[in-house]
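here's a sequence, model it:
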Amino acid sequence: MNWPAVQAIFMHEMMRFFRTLTQSIASPVISTTLYFVVFGAAIGGRIQSVEGISYGAFIVPGLMMLTVLQQSVANASFGIYFPKFAGTIYEILVSPTAWLEVALGYVGAAALKAILVALLILATSFFFVDMTIAHPVWMIAFLVMTAVAFSLLGFIIGLWAKNFEQLQIIPMMVITPLVFLGGAFYSASMLPPFWEQVAKLNPVLYLVSGFRWAFFDVADVPIGVSLVAVAIMIGVLMAAIRWIFLTGWRLRE
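Below is the predicted model of the structure:
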């Protein structure tokens, strides 16, 4: 493993994050505050509790998942797309750096940035709601696994995209709707039986459910199923990235 190469890519991506630190921090904090005002105050006034949990606290895991998915995909996709756009990706391709090392550098940085922002949102939420995290270790584990999984997805999107418009299509048209329909702000058990089964076809539901279990010890699907779903996603995406680098698909165009 060429660790200096991994470190170089990782530090380059993290420096880009710290150069826009104010924007990176202010935006999620303001968004989280607005979500709490709209969902926590307005809807929370009508829905006092969900499965014995105050509605304001119930939406915290969903807000964190929404941010993690958006930030992971955006950071990873832009991180690898810009070298393609600028033509500097050829320097990476001709260097003695394996596909795994390139992926570790970009994906590791994207995942860490998403985790930092998610933890900032968690800290912000304590100003609005009173809650206790039931399984803090599992909460961190789910957070890391989800950030890695969707950073891998974002990495693939960045390799696939041919322009900035394509770079935004999947996050805006696919991922964000899946999060809203995946139980981020409600429990699947609140739905009629037919729609509850339909909701379980949404892969994001398993991520949100597992993450919410780590907070409140309640879940829409068994915790083991959530873990397997994330693990399978990581394995499939890693295999896809390996195939892309071995075949050169969208890399040498």
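
make it CA atoms for all contacts and neighbour counts henceforth
OK.

all helices of the stretch 101-250 of the chain, in order?
Assignment of helices within the stretch 101-250 of the chain using DSSP state H, counting those that start in this stretch yields the ranges 136-160, 164-170, 176-180, 193-199, 203-216, 223-247.

mind checking which of those helices is nearest Val73?
Val73 sits nearest to helix 136-160 of all the helices of the stretch 101-250 of the chain, at 3.9 Å, using C-alpha to C-alpha.

which positions within that closest one qualify as buried?
138-139, 142-160 (16 or more other C-alpha atoms under 10 Å).

on that earlier part again, can you put the helices of the stretch 101-250 of the chain in TSV and add distance to Ala76?
Rendered in TSV, the data for these read as follows (distance: least, C-alpha to C-alpha, whole Å):
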stretch	distance to Ala76
helix 136-160	5
helix 164-170	11
helix 176-180	16
helix 193-199	27
helix 203-216	19
helix 223-247	13
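
do you know which of these lies nearest Lys113?
helix 136-160 (9.0 Å).

quick one: contacts of the closest one?
In this structure, residues lying in contact with helix 136-160 by C-alpha atoms under 8 Å, 6 or more residues apart in numbering are 68-69, 72-81, 84, 103, 106-108, 110-112, 114-115, 167, 170, 207, 210-211, 214-215, 230-231, 233-234, 237-238, 240-241, 250-251.

could you rerun that using 7 Å?
Surrounding helix 136-160, the residues in contact under the criterion C-alpha atoms under 7 Å, 6 or more residues apart in numbering are 68-69, 72-74, 76-78, 80-81, 107, 110-111, 114-115, 167, 211, 214-215, 230, 233-234, 237, 241, 250-251.

any idea how far it is from the chain center?
Taking the mean of its C-alpha atoms, helix 136-160 sits 5 Å from the chain's own mean (C-alpha atoms, centre = their mean, to the nearest Å).

count of residues packed around Thr124?
Applying other C-alpha atoms under 10 Å, we find 17 other residues in the vicinity of Thr124.

Proceed likewise with the subsequent sequence, for comparison:
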Amino acid sequence: MPLLEVDHVDVFYGDFQAISGVSLSLAAGKVLALIGANGAGKTTLLRAVTGLLAPRAGRIRFDGGDVTGLPAEALARRGIAMVPEGRMLFPSLTVQENLQMGTLTRRRGAWTLDAVYDVFPALKDLRQRNAMQLSGGQQQMVAIGRALLGNPRLLICDELSLGLAPLVVEEIYRTFERIRGADLSIVLVEQDVARARAVSDQVTCLLKGQVTLQGASQAIELSQVTAAYFGE
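Sure, this is the predicted structure:
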């Protein structure tokens, strides 16, 4: 049974349909790369999966249960965590206080403050510093650590590399092999298609709110990705 199933989901903003009949599934321990141009519907789909937007049609199932339309806080308690685009840290809190916000789900598991500091050792020395005083890459580490402290089954990462220097991006992606495991699935939105294919097990491409390509990452040719990405 897949951990996540999105079944013919439609999502609207008022009268505007942003997502039309999107379906995908993801097994436990696997990584799905969600790709597509700006405005393709990627973030809208993530918002539906995390409970920030309610689908007008279709179903979303998580860990065997129908979670369609449940609010974000309920889904967080069930084990869905998101690293949002732009990181969205709390500007009045320290690094450690921002991290501890992830524990509000009260889910138990292997992810503790010590475990996060082990993956991101740079944060340990900065833990009492205001989060807004950190570099963009360090703030992204805090955002990932905060999500992990919710001990999720599904980690959703929206544009991890956006606005970061290439060396910082490399450092963050090196942590993925330590983060992913048998009990954690990842949905990753990434503009760098080559990187997305390299770190994922499967790829779904969206164009104008619809799926144009799905398959195993290493089985999909770059020419197929290009055609699906641009609608050629």
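
superposed, what's their TM-score?
The pair, once superposed, lands on a TM-score of 0.28 when counted by TM-score structural alignment, normalised by the length of structure 2; 108 aligned residues with a C-alpha RMSD of 5.5 Å.

before we move on, the earlier item: could I have the buried ones of the contacts of helix 136-160 of structure 1 as PyMOL selection syntax?
Command for PyMOL that selects the buried part of the contacts of helix 136-160 of structure 1, burial taken from 16+ other C-alpha under 10 Å:
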select buried, resi 68+69+72+73+74+76+77+78+80+81+107+110+111+114+115+167+211+214+215+230+233+234+237+241
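
contacts only, for Val203 of structure 2.
Taking C-alpha under 7 Å, 6+ apart as the definition, contacts of Val203 of structure 2 comprise Leu32, Ala33, Leu34, Gln214, Gly215, Ala216, Ser217.

drop anything exposed from those.
Buried subset of these (neighbour count, 16+ other C-alpha under 10 Å): Leu32, Ala33, Leu34, Gln214, Ser217.

what sits against the spatially closest residue to Met11 of structure 1 that is not a sequence neighbour?
In space, Met11 of structure 1 comes closest to Ala109 once its chain neighbours are excluded; the distance is 7.7 Å by C-alpha to C-alpha, 6 or more residues apart in numbering. Taking C-alpha under 7 Å, 6+ apart, we find Ala109 of structure 1 in contact with Phe10, Glu13, Met14.

which element follows the host helix or strand of the last one toward the C-terminus?
Put plainly, it is Met14 of structure 1. Secondary-structure assignment from DSSP states H and E places Met14 of structure 1 in helix 3-19. Under the assignment DSSP H and E, the closest C-terminal helix or strand after helix 3-19 of structure 1 is helix 21-35.

quick one: contacts of that following helix?
The contact list for helix 21-35 of structure 1 (C-alpha under 7 Å, 6+ apart) reads Ile121, Thr124.

what angle separates it from helix 3-19?
Counting by axes from the mean of the first three to the mean of the last three C-alpha atoms, to 10 degrees, helix 21-35 of structure 1 points 60 degrees away from the direction of helix 3-19.

contacting residues around the next helix or strand after helix 21-35 of structure 1?
Stepping forward along the backbone from helix 21-35 of structure 1, the first helix or strand reached (DSSP H and E) is strand 49-50. Identification of contacts with strand 49-50 of structure 1 by C-alpha under 7 Å, 6+ apart yields Tyr55.

any idea how far the next helix or strand after strand 49-50 of structure 1 is from the middle of the chain?
Stepping forward along the backbone from strand 49-50 of structure 1, the first helix or strand reached (DSSP H and E) is strand 53-54. From the chain centre to the centre of strand 53-54 of structure 1 is a distance of 24 Å (C-alpha atoms, centre = their mean).

after strand 53-54 of structure 1 comes which helix or strand?
Per DSSP H and E, the first helix or strand lying C-terminal to strand 53-54 of structure 1 is helix 55-58.

re the thing from before, centre of the chain to the helix holding Met14 of structure 1, how far?
Going by C-alpha atoms, centre = their mean, the spacing between the C-alpha centre of helix 3-19 of structure 1 and its chain's C-alpha centre is 19 Å.

contacts for it?
Under the criterion C-alpha under 7 Å, 6+ apart, residues Gly79, Thr97, Glu101, Val102, Leu104, Gly105, Tyr106, Gly108, Ala109 lie in contact with helix 3-19 of structure 1.

Pro177 of structure 1: which of the residues you listed is nearest?
Scanning those for proximity to Pro177 of structure 1, where the rule is C-alpha to C-alpha, the winner is Gly79, at 23.3 Å.

before we move on, which element is that closest one in?
Per DSSP H and E: helix 60-86 holds Gly79 of structure 1.

please apply the same query to Glu171 of structure 2.
Assigned by DSSP H and E, Glu171 of structure 2 falls within helix 166-174.

list the buried residues in that helix.
Neighbour counts using 16+ other C-alpha under 10 Å place Val169, Ile172 of helix 166-174 of structure 2 among the buried residues.

need the next SSE after that helix, C-terminal direction.
helix 176-179.

next secondary structure after that next one?
Scanning the chain past helix 176-179 of structure 2 towards its C-terminal end, the next helix or strand to appear is strand 185-189 (assignment: DSSP H and E).

and Trp243 of structure 1, how far from Trp99 of structure 1?
According to C-alpha to C-alpha, to the nearest Å, Trp243 of structure 1 stands 9 Å off from Trp99 of structure 1.

show me where structure 2 has helices.
Taking DSSP state H as the test, the helices found in structure 2 are 42-49, 72-78, 95-100, 113-119, 121-125, 136-148, 166-174, 176-179, 193-199, 222-230.

nearest residue to the residue sitting nearest the centre point of structure 1 other than its sequence neighbours?
Residue closest to the average C-alpha location in structure 1 (C-alpha atoms, centre = their mean): Leu69, at 2.3 Å. With sequence-adjacent residues excluded and distances taken as C-alpha to C-alpha, 6+ apart, Leu69 of structure 1 is closest to Phe150, at 6.0 Å.

now for His8 of structure 2: which residues touch it?
Residues counted as contacts of His8 of structure 2 (C-alpha under 7 Å, 6+ apart) are Gly21, Val22, Ser23, Gly58, Arg59.

put the buried members of those into a PyMOL selection.
Listed next is the PyMOL selection for buried residues among the contacts of His8 of structure 2, using 16+ other C-alpha under 10 Å:
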select buried, resi 22+23+58+59
